Structures are given as structure tokens and as C-alpha cells.
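Here is my input; please provide its structure:
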Amino acid sequence: MKLILTQQVSGLGAPGEVVEVKDGYGRNYLIPRGFAMQWTRGAEKQIASIRKARAAREIASIEQAESIRGELERLKVRLRTRAGESGRLFGAVTPADIAGAVKAAGGPELDKRRIEVANPIKTVGAHSVAVRLHSEVSAKINIEVLAG
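Here you go, the predicted structure:
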């Protein structure tokens, strides 16, 4: 199945790329979640606008991504959220929460879709998440989740 990606998909590609995937993966996962759309000749024309929007948001060079990575890794990010007596959170910390906490801590504005949380953050304490800054550069952010 030939698809056009509308969002970044780890291990598959970036927005605007045309990819070939198995029918079930495309039909049952990528298309319903809005990560991709069916490839057609008409949709091929939309790729240019998707790429233009991506270029505006994209970190232009590896050097720029490296400098942002250094800034993020030095940053002390604290996130206050509701938690029970045992330190277990009511819900989980989302990538949007993390992006907001980074911005509040004085860091750069991050796209929540670039933040990868390996395991759901559901407890108070120190956690680490990855941020894809560039296709070749990713950063680790240390987050301290506090009850509050």
C-alpha cells in the first residue's frame, strides 16, 4: 500500500514522504490515527504544501539541533501534577505536559509530536524522555515529577 505521511512516524519517515507499507499497517493504524493518507495523483500535489510547512517548523541544520540538544540537556525541568499518597499520579504525564514544562523552565518551544515517552510516566520522581530534534540528533531530557 502506498501512503503519504502527514506526521513524523518513528522508523518510517517524515511528513510529506511517500512510503510503501503493508496493507494492514496502513489501513488499521496509520490512516485512522491521521499519520498518513492514501496516495493518489491528486494527493501528490499536497505533498509540496506538507513539505513547505515542515520546512518552516523543522530545525534547519545539525549544528542548530546540537546546540538545542545541549540547551535541553542542561535544563532542570520540574513538572507539578496531582498525585496520591503513595506517589502514584492521577493519570499520566503526556508529551504536551512535558513540552509545556520545558517552555516554563526557560527552554525552547518543542513540538509535542517530537517527544517520545518510552514508558508512561505515572509516578512521582525523576524520569528521562527522548526528543527527536533532527533526523540524526535526539536529546534526553531529565524531568522531575512533583506532587502538587
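
rest of the way, CA atoms for contacts and neighbours
Will do.

Please enumerate the strands of the protein.
Along the chain, the segments classed as strands by DSSP state E run 2-5, 18-20, 36-38, 77-81, 88-93, 115-116, 121-123, 125-132, 138-147.

Show me what the second one is packed against.
With contacts defined as 3 or more C-alpha pairs under 8 Å, 6 or more residues apart in numbering; DSSP states H and E, strand 18-20 has these neighbours: strand 2-5.

one step back: what's the closest of the strands of the chain to A99?
Comparing these against A99 with C-alpha to C-alpha, the closest turns out to be strand 115-116 (7.9 Å).

hmm, who's touching the closest one?
Contact partners of strand 115-116, identified using C-alpha atoms under 8 Å, 6 or more residues apart in numbering, comprise 95, 99, 129-132.

Could you also give me the structure for this next sequence, so I can compare it with the first?
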Amino acid sequence: MAKLILTHEVTGLGAAGDVVEVKDGYARNFLLPRGFALTWSKGGEKQVESIKAARVAREHASLEDAQKQAAALSAKPVKLVVKAGETGRLFGTVKQGDVADAVEAAGLGRIDKRKVELPAHIKSVGSYQANVRLHDDVAAVIELDVVAGK
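A predicted model of the protein is given here:
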């Protein structure tokens, strides 16, 4: 087991500044190469304190921003134009990145694609809902209108 300090939030594992123990392969092949974590050391304890202090300061300011953005996202449906056949079946599927790009194009602000949760694979035109975790305490439901185009 490898002991690591998280530098970014990792779903199902922890937030930035948390000290976690994970299997060696997960640490070596996923967390460390992508920069999501640092190896733990006694000197790293100082980094943990600074990361946690920065996180607390960001969370306080970002909670209010997240609530405002959640209200804006829930109020207006987002139109997603994708390639589709004559029967309405899509060429491919709608992914989290597509939703994040459509939200930004609609002028509703930037969201991280990793925070978008699609309930199922979207493979045909129609209306759908997606959840967005903007903050630990704030989530928004986005109405997606998937239409054929291009």
C-alpha cells in the first residue's frame, strides 16, 4: 500500500490535502502520473497544511459562487447540437465534456467535465437531465435538449 497526499479532488477517494493509502498500482499508474497526488513524506506534512488552508479559503468563496451558478444552470435548458441519423439516433454518444462545452457556449459559465454526471448513455435526440456537482454542498440539475445538426 502506498501512502499519498492528494493534490486534487479524486472522486471516491478524497479532496486535496487528504492523506490516503491506496494500492501501489493505482498510485503508480494513475494518481502520480496525472499529478493528482504526491508521495507522502515527513516534509510533505507541511504541504498538507498549506493545501488544506488554501482549500478552506477557496471553499468559503466558492460556495456562494456555486449557489449562483446552480440557480443559473437550473433556470435555462442547454441546447446540444450533435450529428444524428434520420431516425434520431446519434453518431456516437454525448459525453461529459460535450455537456461542459455546451454549458460554456450557452454563456452559463465554465464547469469541469469531471463534475458532470450523466444518468445513462445519451444515444438519441430528445430531452435529458444531467447532474453537476459544483461544490460539496451544491449540486444542480441541467436540462439538456439534444438536437440533430451539423
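
Can you give me the TM-score here?
The TM-score (TM-score structural alignment, normalised by the length of structure 1) is 0.75; 147 aligned residues with a C-alpha RMSD of 3.1 Å.

Redo the contacts of strand 115-116 of structure 1 as JSON lines? Include neighbour count and distance to A43 of structure 1.
Formatted as JSON lines, the contacts of strand 115-116 of structure 1 follow (neighbours: other C-alpha atoms under 10 Å; distance: C-alpha to C-alpha, whole Å):
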{"residue": "P95", "neighbour count": "20", "distance to A43 of structure 1": "30"}
{"residue": "A99", "neighbour count": "20", "distance to A43 of structure 1": "31"}
{"residue": "V129", "neighbour count": "17", "distance to A43 of structure 1": "35"}
{"residue": "A130", "neighbour count": "15", "distance to A43 of structure 1": "32"}
{"residue": "V131", "neighbour count": "21", "distance to A43 of structure 1": "30"}
{"residue": "R132", "neighbour count": "20", "distance to A43 of structure 1": "27"}
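
quick check, nearest of these to M37 of structure 1?
Ranked by distance to M37 of structure 1 (C-alpha to C-alpha), the contacts of strand 115-116 of structure 1 are led by R132 at 22.8 Å.

coming back round to it: most packed of the strands of structure 1?
Burial of the strands of structure 1 is given as mean neighbour count (mean count of other C-alpha atoms under 10 Å); strand 2-5 ranks first at a mean of 23.

and that one, how far from structure 2 on average?
Compared with structure 2 after the fit, strand 2-5 of structure 1 shows a mean deviation of 2.0 Å (mean C-alpha distance after the TM-score superposition for structure 1).

quick one: contacts of that strand?
Strand 2-5 of structure 1 is contacted by residues 13-21, 26, 35-39, 43-44, 47 when judged by C-alpha under 8 Å, 6+ apart.
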